[in-house]
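Novice: sequence and predicted structure, then a few things I'm wondering about:
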Amino acid sequence: MNVTGAVLPGAAGVAFVVFAVRLAREPRRLGNAVWLGVALLLIALWLLRAALHLEWLTPVLVGLLAVVAVLVALVLPAALIVNGVRMWRREGRSAGNLLSLGLGAGLVTLEALAFAPLGRWGSALVAIAVVLGGYFGFLFLSLLVYSVVYSRIGRRGGFDAIIVLGCGLDGERVPPLLAGRLERAIRLHDREPEPPLLVVSGGRGPGETVSEAEAMHAYLRDRGIPDDHIRREDRARTTEENLRFSADLLPAGARRVVAVTSSYHVFRAAVECRRLGLPFHATGAPTARYFLPSALLREFAALILHYRRTTIAACVVIVGAGVLLAIFA
């Protein structure tokens, strides 16, 4: 292998080693997802470069790339718009529920502008938007892959306490999303030789007749969990407050603590635990498929806001480079 051919696998190896070291030291870091994404991207480019040297494989690769292009350009925006309409009808018109609809419409608009005669600066703005979209798309896919990795490496048992994060009620009724979290917590609780403490966390939101903690407490009692195994935290309105207020209710010496949430929310909850200096990890309950696109986009947006300085800096670099190229090209 010549020097040029060794660059990609070498760089991929370095990126993967950095990822592995960071993962071993602290798995609850967003940077781990980026390093894993970089390693996988470099490996993919290396394999693609190697495959292009095989003449019989070139037509297959061209066909696969064409299929991917069609999926990204046509199928993805359509699927996002359909999902957005479904969320609108089933879950209401909140900003979070309309994320997939907005993203799908944005992609369609960007694709239409790419073929419009916009002149030098118009075309430059479209090109900058495409690069920004690629940047955020890379981050989203990296986070998605790493979230799966994180969910597979967490502690499986031996818990001192289990915290169940609230996610809203239907009046005083526990809705399916929250019931999934409670059922996950019950399974973890019941399989321990010494059942851990259960902390149910959530205040009373708009339109709710009782606090989330009270409704969850009643649900657990109905499922056979003894009262002395449950503590209620009924002030929290956010994930940060769920974790911080629940930590105050834990017995002294409780270090093996897991926060139970929905699958799409696991990694952000873990990042929040790290930010608050809490030695907790997170685990997830299954989520309805139609709910996932908007939920994942919402979690991604929240994580990006956590690291807004880095995000702003990256956007400034991309926009600045695009403007300079437009001026001097």
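Specialist: Looks like it came in fine.
Novice: alpha carbons only for contacts and neighbour counts from here, please
Specialist: Will do.
Novice: nearest residue to R155 other than its sequence neighbours?
Specialist: H281 (7.9 Å; Cα to Cα, 6 or more residues apart in numbering).
Novice: which secondary structure state does that neighbour sit in?
Specialist: strand (DSSP: H, G, I helix; E, B strand; the rest coil).
Novice: which residues of the chain fall in strands?
Specialist: Remark: strands assigned in the chain by DSSP state E are 161-165, 197-201, 230-233, 257-262, 280-285.
Novice: what about R309, how many residues nearby?
Specialist: For R309, the count of nearby residues is 11 (other Cα atoms under 10 Å).
Novice: go on, I162?
Specialist: 26.
Novice: how close does it sit to V319?
Specialist: Distance of I162 to V319, computed by Cα to Cα, to the nearest Å: 45 Å.
Novice: and for P175?
Specialist: Between P175 and V319 the computed distance is 44 Å (Cα to Cα).
Novice: just want to know which of these two has more residues nearby.
Specialist: V319 (18 against 13).
Novice: contacts only, for that one.
Specialist: I128 (Cα atoms under 8 Å, 6 or more residues apart in numbering).
Novice: does I162 touch V199 like I think?
Specialist: Yes - using Cα atoms under 8 Å, I162 is in contact with V199, at 6.1 Å.
Novice: who touches both of those two?
Specialist: Residues touching both I162 and V199 (Cα under 8 Å, 6+ apart): there are none.
Novice: all helices of this structure, in order?
Specialist: Applying DSSP state H to the chain gives helices spanning 3-25, 30-51, 58-70, 76-91, 99-114, 119-153, 176-190, 212-222, 239-247, 266-275, 292-306, 308-328.
Novice: mean neighbour count, these: which tops it?
Specialist: With neighbours taken as mean count of other Cα atoms under 10 Å, the helices of the chain reach their highest mean count in helix 266-275, at a mean of 22.
Novice: who touches that one?
Specialist: Contacts of helix 266-275 (Cα under 8 Å, 6+ apart): 28-30, 147, 150-151, 239-240, 243, 259-261, 279-284, 299, 303.
Novice: against that first model, consider the following:
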Amino acid sequence: MALAGAELGWVALWLLVSSAHSELLSAAFEVAYGAHLLPLIAGAAVSAPLVRSGDRRGWVHLLTVVAAADFASLVLGLCVAVWVPGWLWRSAVLLALCAWLAVAAWSVIFVRRISASRTALPSRPVDAVVVLGCGLVGRWPGPMLCRRLDRAIQLSSPDVPVVVSGGQGADELTSEGQAMADYLHSTHGEHLRRHHNQVLVEDRATNTRENLRHSLEILREHGLAIREVAVVTSDFHVQRTEMTTDVVAGLDRENGGNVRFSVFGAYTPPVARPAAHVREFVAYVLWTLRGLKS
């Protein structure tokens, strides 16, 4: 649908340029439309490895990136259409160009924050580390989740518990929490023993808010005084997670708590990065706009 929407945008621009009855503008638009195929081909090329990897959503990821490239390439058509005679049409095209530039600037800021989250470290000592779950491969964490768990080990200090949080999906053989715990004990067992890091399993959560709420409950059930909590997720998911931590921390204060969250990103495997960044940017924009309305 998104891809069709972008192509409809090109059709609308073509109709606008055609109405000017200018051979020069028509020729320029044909060049722009031909050039717009280059980012589409590039998007398909960078996403093709995910299709070959056997991921069930591989084609969806590929089409997501191609659709994003198609929308981005509309700027080429807009740059031609802005020369169509008539102040009304020019004003509309200029407004569309401004909107395109605003989204482009927003996406640059989004990507820069993603990059910063991968190497950020806690500014204050943390009392616990919570790792958010995501997809499994059989009974084992997938590549993206393994990166999150490795990042959690990097952030964990001696005697700091690590909560692995995630329920069992309808198509999963075990809970994400249990698979994450198995990975940590198998891959980082020596580190956990040497630093006395207890691994606590939360296996009921179905979304980020439940991840945080249930993890706090488990930590407090173990008699742990929790003030500073580091939350680990994938880099592209950091900004939406921060929105959720603000909500959960507010609810915790209403119930007499005083928890503070800080969110840290883990590298996303390169093969999954383009589609993940596109989807999350769109979701982040929608969440932000919804928040501004409320």
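Specialist: Sure thing, it's come through. Remember, it's a predicted structure, so these values are computed and weren't measured experimentally.
Novice: got a TM-score for the pair?
Specialist: TM-score of the superposed chains, computed with TM-score structural alignment, normalised by the length of the second structure, equals 0.68; 240 aligned residues with a Cα RMSD of 3.5 Å.
Novice: could you pull up the residues touching the residue nearest to R155 of the first structure?
Specialist: Contacts of H281 of the first structure (Cα under 8 Å, 6+ apart): G154, R155, V257, V258, A259, A270, C273.
Novice: what of G77 of the second structure?
Specialist: G77 of the second structure neighbours (Cα under 8 Å, 6+ apart): W10, L13, F29, A32, Y33.
Novice: and the fourth one, how many neighbours?
Specialist: When you say that, I think you mean A32 of the second structure. With other Cα under 10 Å as criterion, A32 of the second structure counts 19.
Novice: swap in the second one?
Specialist: Number of residues near L13 of the second structure (other Cα under 10 Å) recorded here: 20.
Novice: just the contacts of H281 of the first structure now: which is nearest G63 of the first structure?
Specialist: Using Cα to Cα, G154 is the member of the contacts of H281 of the first structure that lies nearest G63 of the first structure, at 39.1 Å.
Novice: gap between the closest residue to the closest one other than its chain neighbours and V317 of the first structure?
Specialist: Once flanking residues are discounted, G154 of the first structure sits nearest to H281: 7.1 Å by Cα to Cα, 6+ apart. For H281 of the first structure, the distance to V317 of the first structure equals 34 Å [Cα to Cα].
Novice: repeat that for P293 of the first structure.
Specialist: 29 Å.
Novice: cool, G92 of the first structure as well?
Specialist: Distance from G92 of the first structure to V317 of the first structure, by Cα to Cα: 37 Å.
Novice: what residue of the first structure takes the place of L145 of the second structure?
Specialist: Under the alignment (TM-score structural alignment), L145 of the second structure maps onto L178 of the first structure.
Novice: can you check L219 of the second structure too?
Specialist: Mapped onto the first structure by TM-score structural alignment, L219 of the second structure lines up with L250.
Novice: need the nearest residue in space to the residue mapped onto V278 of the second structure from the first structure, chain neighbours excluded.
Specialist: Applying TM-score structural alignment, one finds that V278 of the second structure aligns to L297 in the first structure. Using Cα to Cα, 6+ apart and skipping residues adjacent in sequence, the residue nearest L297 of the first structure is L99, 6.7 Å away.
Novice: wait, what's in contact with the one you found?
Specialist: By Cα under 8 Å, 6+ apart, L99 of the first structure lies in contact with G84, S294, L297, R298.
Novice: again, 10 Å this time
Specialist: Residues in contact with L99 of the first structure (Cα atoms under 10 Å, 6 or more residues apart in numbering) are 80-81, 83-84, 87, 105, 293-298, 301.
Novice: quick one: map it onto the second structure.
Specialist: By TM-score structural alignment, L99 of the first structure lines up with T64.
Novice: and A215 of the first structure, by the same measure?
Specialist: Aligned partner of A215 of the first structure by TM-score structural alignment: A179.
Novice: so what's L88 of the second structure up against?
Specialist: Taking Cα under 10 Å, 6+ apart, we find L88 of the second structure in contact with L94.
Novice: how about JSON lines for the helices of the first structure, with distance to R231 of the first structure added?
Specialist: Shown next, in JSON lines, are the helices of the first structure (distance: least, Cα to Cα, whole Å):
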{"stretch": "helix 3-25", "distance to R231 of the first structure": "32"}
{"stretch": "helix 30-51", "distance to R231 of the first structure": "31"}
{"stretch": "helix 58-70", "distance to R231 of the first structure": "50"}
{"stretch": "helix 76-91", "distance to R231 of the first structure": "30"}
{"stretch": "helix 99-114", "distance to R231 of the first structure": "35"}
{"stretch": "helix 119-153", "distance to R231 of the first structure": "26"}
{"stretch": "helix 176-190", "distance to R231 of the first structure": "13"}
{"stretch": "helix 212-222", "distance to R231 of the first structure": "8"}
{"stretch": "helix 239-247", "distance to R231 of the first structure": "9"}
{"stretch": "helix 266-275", "distance to R231 of the first structure": "20"}
{"stretch": "helix 292-306", "distance to R231 of the first structure": "27"}
{"stretch": "helix 308-328", "distance to R231 of the first structure": "35"}
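Novice: of all the ones you listed, which one is nearest G205 of the first structure?
Specialist: Nearest of these (Cα to Cα): helix 212-222, 8.1 Å.
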